[in-house]
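A.B. asks: Can you look at this prediction? I've put the sequence above it.
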Amino acid sequence: MSMKSFVLSILTDAFGEYWYVFISYMVFNILDWVTGSLKAMKLRNVSSYLGLRGLLKKLGCWIVIGLAFSFSSMFVIISREVLGVNLSIMYSLGWFTFLLLIVNEIVSILENLVVLNVKVPDILMKSLKLTDNILDDVSKKILDKDSEESSKKK
C-alpha cells in the first residue's frame, strides 16, 4: 500500500467519505488565525491573550462540529433501533452546523484580508454574507416551525 493510499484510508476512517471537507475547514482555521495575526500586527494590537483566545475558539468550533455530528447520529440510531422511528433527517443537523461554521470562517478570512489591503471582490463578500443570512433564515424557520408544533401539541 502506498503512503498516499494509507493517508487517504486514515482520513476516510476518521472523517468519513467527505474527509476533504473537514481538512478544508482545518486549512480555513489556520488561514483565519494567520490572517487575524497579520491584521493584529498591522493594527498594532498583537496580544498573546487574544491569540490564545482565537485558538481556543477554533477548538470550540471543532467541539461543536463533533457534538452536532455525534448526537445527530445517536438520535438516528436510537430512534430507529429502539423506538422504530425514522429520524434520518437528523443527519443533516451536523452538516448544517458545519456549513454555518465554514461560511463564518471564510467571511472572517476575507474580512482580515480587506484590513490587510487585499482586494477582495465585493461579489464574493456579498454572496458569502447572503449565504450566511439564508442559512440563518432556514434555521430560524426550522426552529419556529418546531416551536409552533410543540405549542399545538400542548
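C.D. replies: Right, received. Where do you want to start? Numbers count the residues shown, from 1 in each chain.
A.B. asks: Every contact and neighbour count from this point should use C-alpha atoms.
C.D. replies: Noted.
A.B. asks: what helices or strands is the helix or strand harbouring residue 63 leaning on?
C.D. replies: Taking DSSP states H and E as the criterion, residue 63 maps to helix 48-78. Helix 48-78 makes packing contacts with helix 19-42, helix 91-115 when contacts are defined by 3 or more C-alpha pairs under 8 Å, 6 or more residues apart in numbering; DSSP states H and E.
A.B. asks: Using TSV, lay out those together with mean neighbour count and distance to residue 7.
C.D. replies: Shown next, in TSV, are those (neighbours: other C-alpha atoms under 10 Å; distance: least, C-alpha to C-alpha, whole Å):
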stretch	mean neighbour count	distance to residue 7
helix 19-42	17	11
helix 91-115	18	23
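A.B. asks: Identify whichever of those helices lies nearest to residue 61.
C.D. replies: Across these, the minimum distance to residue 61, taken as C-alpha to C-alpha, is reached by helix 91-115, at 7.4 Å.
A.B. asks: another one to put next to it:
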Amino acid sequence: MNKIEKVNTAKALIASIGAFLSAKLGMLYIIIPLLMAVMIIDYLTGMLSAKKEGITNSKAGMWGIVKKLLYGVEIAVAMIVDWTIINVANSLGISIRVTTFFGLLIAIWLVINEVVSILENLIKLEVPLPEFLMEVVKNFKIVVESNGNKLAEKIKVDEKE
C-alpha cells in the first residue's frame, strides 16, 4: 500500500468513527468537544488569575484537573440514565426519538458553568468585559437549571399518581 492509499484509509477510518459517534451521541457529539475546549480555557485563565493574585498552588491546580475529569464521569452517568430510559421504554413499546437527554442537559450546564468561570477569571485578570455578557450567561444557566428542575418535579408528580 502506497502513501496515498494509507492516508485515504486513515481518513476513511476517522470519518467512519466520527459518523458512528455522531449517530450514537446525537448533539453530544458537538457539545463534548466544546466542553473540553472551555474546560481547557477555564483552567488556563484560572491559573493565570491565580498567578496574578500570587496564590498559585500545585495542589489546587491538580484538584482543578481532577474536577474537570470528573465532569466526564458526570456526563457518562447521565448517558447511562438516558440509555436505560430509552431501552426500557423501547421494551415497553414506547418509542423515544432522542439519543440523549440528560447527558445533553448536563453537558450544556457544564459548558455554561465553565463560561461563567472563564468570565470571572477574565474579570480577575482585569480584562474589560461588558456587564451584559455575564448577566446573559448567568441567566442562561438559570434557564437550563430551571428546566431540569421542572422535569424532575414532573417526574416526581407522575410517580406519585
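C.D. replies: Yep, that arrived. Computed from a predicted structure; not experimentally measured.
A.B. asks: overall similarity of the pair, as a TM-score.
C.D. replies: The TM-score (TM-score structural alignment, normalised by the length of the first structure) is 0.84; 151 aligned residues with a C-alpha RMSD of 2.3 Å.
A.B. asks: quick revisit: average offset between the helix holding residue 63 of the first structure and the second structure?
C.D. replies: Compared with the second structure after fitting, helix 48-78 of the first structure deviates on average by 1.2 Å (mean C-alpha distance after the TM-score superposition for the first structure).
A.B. asks: counterpart of that helix in the second structure, which residues?
C.D. replies: With TM-score structural alignment applied, helix 48-78 of the first structure matches the range 58-88 in the second structure.
A.B. asks: List the buried residues for that stretch?
C.D. replies: For stretch 58-88 of the second structure, the buried set under the neighbour-count rule, 16 or more other C-alpha atoms under 10 Å, comprises 61, 64, 68, 71, 74-76, 78-79, 81-83, 86.
A.B. asks: give me every residue that touches the residue nearest the centre of the second structure.
C.D. replies: Taking C-alpha atoms, centre = their mean, the centroid of the second structure lies closest to residue 107, which sits 2.7 Å from it. Counting by C-alpha atoms under 8 Å, 6 or more residues apart in numbering, residue 107 of the second structure touches 28, 31, 32, 35, 75.
A.B. asks: which of those map to contacts in the first structure?
C.D. replies: Mapping the contacts of residue 107 of the second structure onto the first structure (both residues aligned by TM-score structural alignment, their matches' C-alpha atoms under 8 Å) leaves residue 75 still in contact.
A.B. asks: Now which residue in the first structure aligns to the residue nearest to the centre of the second structure?
C.D. replies: By TM-score structural alignment, residue 107 of the second structure lines up with residue 98.
A.B. asks: roughly how far apart are its match and residue 69 of the first structure?
C.D. replies: 9 Å (C-alpha to C-alpha, to the nearest Å).
A.B. asks: Same question for residue 61 of the first structure.
C.D. replies: Residue 61 of the first structure is 12 Å from residue 69 of the first structure, by C-alpha to C-alpha.
A.B. asks: Next: residue 47 of the first structure.
C.D. replies: 34 Å.
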